[in-house]
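**Student:** Predicted model, plus sequence, below.
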Amino acid sequence: MAVSNTGPLAGIRVLDLSSVIMGPFATQILGDLGADVVKIESPSGDNMRAAGPMRNPGMGAIYLHLNRNKRSAVVDLKTPQGRHACLELAKTADVLLYNTRPQAMARLGLAYADVERVNPKLVYVGAYGFGGRGPYAGKPAYDDLIQGMTGLASLYQQSSGEVPRYAPLALADRVVGMHVAIAMLAGVLQARSSGVGQQIEVPMFEAMSQLVLGDHLGGQTFKPPIGPSGYARMLTENRRPYATSDGYVCLLIYNDKQWRSFFDLIGRPELANDPVFANHTARGEHIAEVYRFVAETLIGHTSEYWLEGFTQADIPVSPLYSVDDLIDDPHMQAVGQLVDLQHPSEGAIRTPAPIGSYSKTPLSIRRSAPKLGEHTREILGEAGLNAADIDAMLASGAAA
């Protein structure tokens, strides 16, 4: 795939030691924006290579999406030659990302102090479970555990009486991955202006806590508390797609004008003066009753009836999509949000497009997700290793 790099981050090099989803998602964002992402993999490869579906071993669907616009080198960091190669690569990089625990990086001889000695301008970013100053420092963490510990799983139970459950996507990995991408960019900007890099920590627990508490700190915002935690509108049982007589619609009647239009639509204009519905504050204080009224009203007609009626009344409404519906959505197709590609080894695939439109530095998918170690020789050569050194690493298993 030969596409020129016109992205706004062209000229920034990222040394990516991360795996699975959170770190690779962060570097995918930077790669889409034009950064040169060098993916360092162990001899066994990124675990997401093995997560199906797949046409060929080691090239799972999620791996293909997360690792486009990257090059792959296999370097065994547990060997002296592998550590040396990594430090040589660090000399050429603007930012290094890892998502193992800091103790593991120290055991490899790749702690910040080790890397700073060879490149004082490098931004050294660790993305892992818990901040190093707290009692959970060093504990393992995965998306499911973080969703549970930050209250996200229990919010399902609190809002609907269901058993606690996780969001059916890698929500923590991807939300925190965006924080990681921002942190890497912020570090590079500072380093380029000051000439000095720094060590940055992006912990999952704290980042997802910010996400949850931003909505649900509620009355505990104030000291002493003036009420319980929780955002009532988010927690009411009927804040969900509304059932109609033949399906579901997604609806948000929000401001006073929209509520008056709704009451006109259902032939109940007098409700606009009811104390429960009179204004935003009143509706918030009676939010369970308000949402229950809407739910009981919508069950009386078809989805098509409500979609047409709410659209004419200028009230925000949409159909309820499945993932397959989303793939086939005409707007998605018109804006090219799914891109068809010809992968060198996997054949015809489609992948979500880079996000955003840049008038002077357009984004692109320049590289298909690499096979394991596809660029090992190329990358080690760029780090200054000669052909004999590279052959020796390949022969010993320190590279592959």
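**Tutor:** Received the coordinates, thanks.
**Student:** contacts and neighbour counts: CA atoms only from here.
**Tutor:** Will do.
**Student:** Where is the longest helix in this protein?
**Tutor:** helix 171-194 (DSSP state H).
**Student:** Flag every buried residue along it.
**Tutor:** 171-181, 183-185, 187-188, 191 (16 or more other Cα atoms under 10 Å).
**Student:** what's the burial count for residue 272?
**Tutor:** When counting by other Cα atoms under 10 Å, one arrives at 19 neighbours for residue 272.
**Student:** before we move on, what SS does it have?
**Tutor:** helix (DSSP: H, G, I helix; E, B strand; the rest coil).
**Student:** Pretty sure it sits against residue 263.
**Tutor:** Yes. Assessed by Cα atoms under 8 Å, residue 272 is found in contact with residue 263 at 6.8 Å.
**Student:** check contacts around the spatially most distant residue from the centre of the chain.
**Tutor:** Residue farthest from the centre of the chain, counting by Cα atoms, centre = their mean, is residue 270 at 45.4 Å. For residue 270, the contacting residues are residue 263, by Cα atoms under 8 Å, 6 or more residues apart in numbering.
**Student:** And it, how close does it get to residue 340?
**Tutor:** Residue 270 sits 53 Å away from residue 340, going by Cα to Cα, to the nearest Å.
**Student:** Same question for residue 389.
**Tutor:** In terms of Cα to Cα, residue 389 sits 39 Å off from residue 340.
**Student:** so residue 127, which of the three states?
**Tutor:** strand.
**Student:** quick one: it from residue 202, how far?
**Tutor:** Residue 127 is 5 Å from residue 202, by Cα to Cα.
**Student:** Can you name the residues that contact residue 8?
**Tutor:** 33-34, 361-363.
**Student:** Skipping its backbone neighbours, what lies nearest it in space?
**Tutor:** residue 361 (5.4 Å; Cα to Cα, 6 or more residues apart in numbering).
**Student:** Tally up the residues packed near that neighbour, please.
**Tutor:** 15.
**Student:** what do you get for the one 3 residues further on?
**Tutor:** As a burial measure, the neighbour count of residue 364 was computed by other Cα under 10 Å and equals 19.
**Student:** Just confirm it contacts residue 5, I think it does.
**Tutor:** Yes. Contact criterion Cα under 8 Å: residue 364 and residue 5 qualify, at 7.3 Å.
**Student:** okay, and the common contacts of those two?
**Tutor:** residue 34.
**Student:** Skip the chain neighbours and tell me the closest residue to residue 295.
**Tutor:** residue 242 (5.8 Å).
**Student:** here comes the other one, which I'd like you to weigh against the first:
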Amino acid sequence: MPGPLDSIRVIDLTSMISGPLATMMLGDQGAEVIKVEAPGGGDHTRAAANRRGGMSASFLHNNRSKRSAVLDLKAEAGRAALLKLAATADVFVQNFRPGVAERIGVGEDAIRAVAPSIVYVSISGFGEEGPYRDKPVYDPLVQGVSGLASVQAGSDEARPRLVRTILPDKLSGIVAAQAITAALLARARTGEGQHVRLSMLDAVVAFLWASDMGSQTFVGDSLPQQAAASFADLIYDTADTPISVAVQSDREWRSLARAVDHPEWLDDSRFRGVEDRQRNIDARLELTQSALRGRSAAEWLERLAAADVPCAPVLTRNATLDDPQVRANGIVVEFDHPMAGRVRAARPAARFSGTPAAIGAPAPAYGADTEAVLREAGLGETDIEDLRRGGAFGPEREAGT
């Protein structure tokens, strides 16, 4: 059964993480995604570390459910070939620095001239205006400017800390995928395409506002310095391995106090209500930690779960693979890649009852589909040979090799 985006064709000029993750999600949901790569090696993540069979893990995890075509957009013939592909597409996605797409002849006007109702998507680091627009951007820079590194530190007085995963890159990819499907829905209703612009900075600041910018919410009453809610994580040591315990409501607090054999906490004025417990969060967490050191993780998880206290084990990456809930959800799947061999991946997170998403073709070899996608766009063998002679596929490169 086809996925929810079946019959949608996407031309993907993106590289690295944010754009490729967005288009991979569309591909998993049934869209046909044609990844257009430059001569000389293509997407930079193809050359990343942790490789097998000539394929990097990073490229595999952000480029499945796609086909690869190599076109030299610096050559007139390469741009002509791209326009042929764009004329057959519903979505065009690029993450060049602002202004680059226009300079090389693949900006919105050029693409819309051959595909008037296309959804044209531009993903940038800092945005298309302002003093940072032309800066090269990587994930840590966005963590710094957005305030995320300060949030991760816990307080404005503490040294900023990076989140130890490329959250801005991946979040931007997810936001882009959602925005693209929204634009496609609007087009289905109106018949008109539009330009979707997204910066990584926009995505992260909007993400933080949902939970971490409370002190900046009320105009005129912003705090001059963000104090830490707590310097303690909700990760607790036990007699062996750590666990996470998180309580919010009065009922959960009462259940925790009784489960750890400290009913006297319920008479402590510092912890009587939600606001009291938040104001005295460090003292509360320190008491909780002191109580949890006395038993093993397994004992505490059983005891706390029986009392309906929110809790879970804290696992290493390898241990996560064997967690019974992860297995019950079928999150991690295995399949054979023609170059990399047997590989693992996380299945598409959202499940559709009528139009299921699924991992499609494995991440493609560099340029493996160049000739095929051009033929599907209506080019004959003579046309393809003319493009090759015109340098469309790069210097001395045979299409499809």
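**Tutor:** Structure's in. What do you need? If you're wondering where the values come from, they're calculated on a predicted model, not measured in any experiment.
**Student:** which outside residues touch the longest helix of structure 1?
**Tutor:** 21-27, 29-30, 94-95, 121-123, 125, 127, 143-144, 146-147, 196-198, 200, 202-204, 207-208.
**Student:** Just those: which are in helices?
**Tutor:** 22-27, 29-30, 143-144, 146-147, 204, 207-208.
**Student:** which residue ranges form the strands in the stretch 51-200 of structure 1?
**Tutor:** 70-74, 95-98, 123-128, 198-203 (DSSP state E, counting those that start in this stretch).
**Student:** Provide the aligned range in structure 2 for the shortest one.
**Tutor:** Translated: strand 95-98 of structure 1. Mapped onto structure 2 using TM-score structural alignment, strand 95-98 of structure 1 covers residues 91-94.
**Student:** mean deviation (superposed) between the matching stretch and structure 1, please.
**Tutor:** Mean deviation of stretch 91-94 of structure 2 from its aligned counterpart in structure 1 after superposition (mean Cα distance after the TM-score superposition for structure 1): 0.5 Å.
**Student:** quick one: contacts of that stretch?
**Tutor:** 8-14, 19, 86, 101, 118-123, 180.
**Student:** Give me the buried positions along that stretch.
**Tutor:** Quick answer for stretch 91-94 of structure 2 (16+ other Cα under 10 Å): 91-94.
**Student:** could you redo the residues you listed as a markdown table and give each row distance to residue 299 of structure 2?
**Tutor:** Listed next are the buried residues of stretch 91-94 of structure 2 as a markdown table, based on distance: Cα to Cα, whole Å:
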| residue | distance to residue 299 of structure 2 |
| --- | --- |
| 91 | 53 |
| 92 | 54 |
| 93 | 51 |
| 94 | 52 |
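**Student:** Trace residue 153 of structure 1 over to structure 2, please.
**Tutor:** Match for residue 153 of structure 1 (TM-score structural alignment): residue 149.
**Student:** State the number of residues packed around its match.
**Tutor:** 21.
**Student:** again with residue 320 of structure 2
**Tutor:** 15.
**Student:** Just give the nearest non-adjacent residue to it, would you?
**Tutor:** Per Cα to Cα, 6+ apart, closest to residue 320 of structure 2 is residue 326, 7.0 Å.
**Student:** which element is residue 262 of structure 1 on?
**Tutor:** Assigned by DSSP states H and E, residue 262 of structure 1 belongs to helix 256-265.
**Student:** quick one: that helix aligns where in structure 2?
**Tutor:** The alignment of helix 256-265 of structure 1 onto structure 2 (TM-score structural alignment) covers residues 250-259.
**Student:** Residue 238 of structure 2 contacts residue 297, doesn't it?
**Tutor:** Yes. Using Cα under 8 Å, residue 238 of structure 2 is in contact with residue 297, at 5.7 Å.
**Student:** between those two, which one's more packed in?
**Tutor:** Between residue 238 of structure 2 and residue 297, counting by other Cα under 10 Å, residue 297 is the more crowded of the two (23 against 20).
**Student:** That one against residue 236, yeah?
**Tutor:** No. Counting by Cα under 8 Å, residue 297 of structure 2 does not reach residue 236; the two are 9.5 Å apart.
**Student:** and for those two, which residues touch both?
**Tutor:** Counting by Cα under 8 Å, 6+ apart, the residues touching both residue 297 of structure 2 and residue 236 are 242-243.
**Student:** Number of residues surrounding residue 216 of structure 1?
**Tutor:** 20.
**Student:** what residue of structure 2 matches up with it?
**Tutor:** In structure 2, residue 216 of structure 1 lands on residue 212 (TM-score structural alignment).
**Student:** One more: residue 35 of structure 1?
**Tutor:** Looks like residue 35 of structure 1 aligns to residue 31 there (TM-score structural alignment).
**Student:** Am I right that that match is in contact with residue 7?
**Tutor:** Yes. Using Cα under 8 Å, residue 31 of structure 2 makes contact with residue 7 at a distance of 6.3 Å.
**Student:** Which residue of those two possesses the greater neighbour count?
**Tutor:** residue 31 (26 against 13).
**Student:** any idea how far residue 91 of structure 2 is from that one?
**Tutor:** 10 Å.
**Student:** so what sits against both of those two?
**Tutor:** Common neighbours of residue 31 of structure 2 and residue 91 (Cα under 8 Å, 6+ apart) are 8-10.
**Student:** Show me what residue 302 of structure 2 lines up with in structure 1.
**Tutor:** Per TM-score structural alignment, residue 302 of structure 2 is aligned with residue 308.
**Student:** number of nearby residues for its match?
**Tutor:** 13.
**Student:** Look at it and give its secondary structure.
**Tutor:** Strictly by three-state DSSP, residue 308 of structure 1 counts as helix.
**Student:** picking up where we left off before, tell me, of the contacts of residue 8 of structure 1, which are also contacts in structure 2.
**Tutor:** Contacts from these that recur in structure 2, judged by both residues aligned by TM-score structural alignment, their matches' Cα atoms under 8 Å, are 33-34, 361-363.
**Student:** Surely residue 369 of structure 2 is in contact with residue 68?
**Tutor:** Yes. In this structure, residue 369 of structure 2 is within contact of residue 68 by Cα under 8 Å, at 5.3 Å.
**Student:** More neighbours: which of those two?
**Tutor:** In this view residue 369 of structure 2 and residue 68 are compared by other Cα under 10 Å, and residue 68 has more residues nearby, 25 against 21.
**Student:** circling back: which one of the strands of the stretch 51-200 of structure 1 lies closest to residue 348 of structure 1?
**Tutor:** With Cα to Cα as the measure, strand 70-74 is the member of those nearest residue 348 of structure 1 (18.7 Å).
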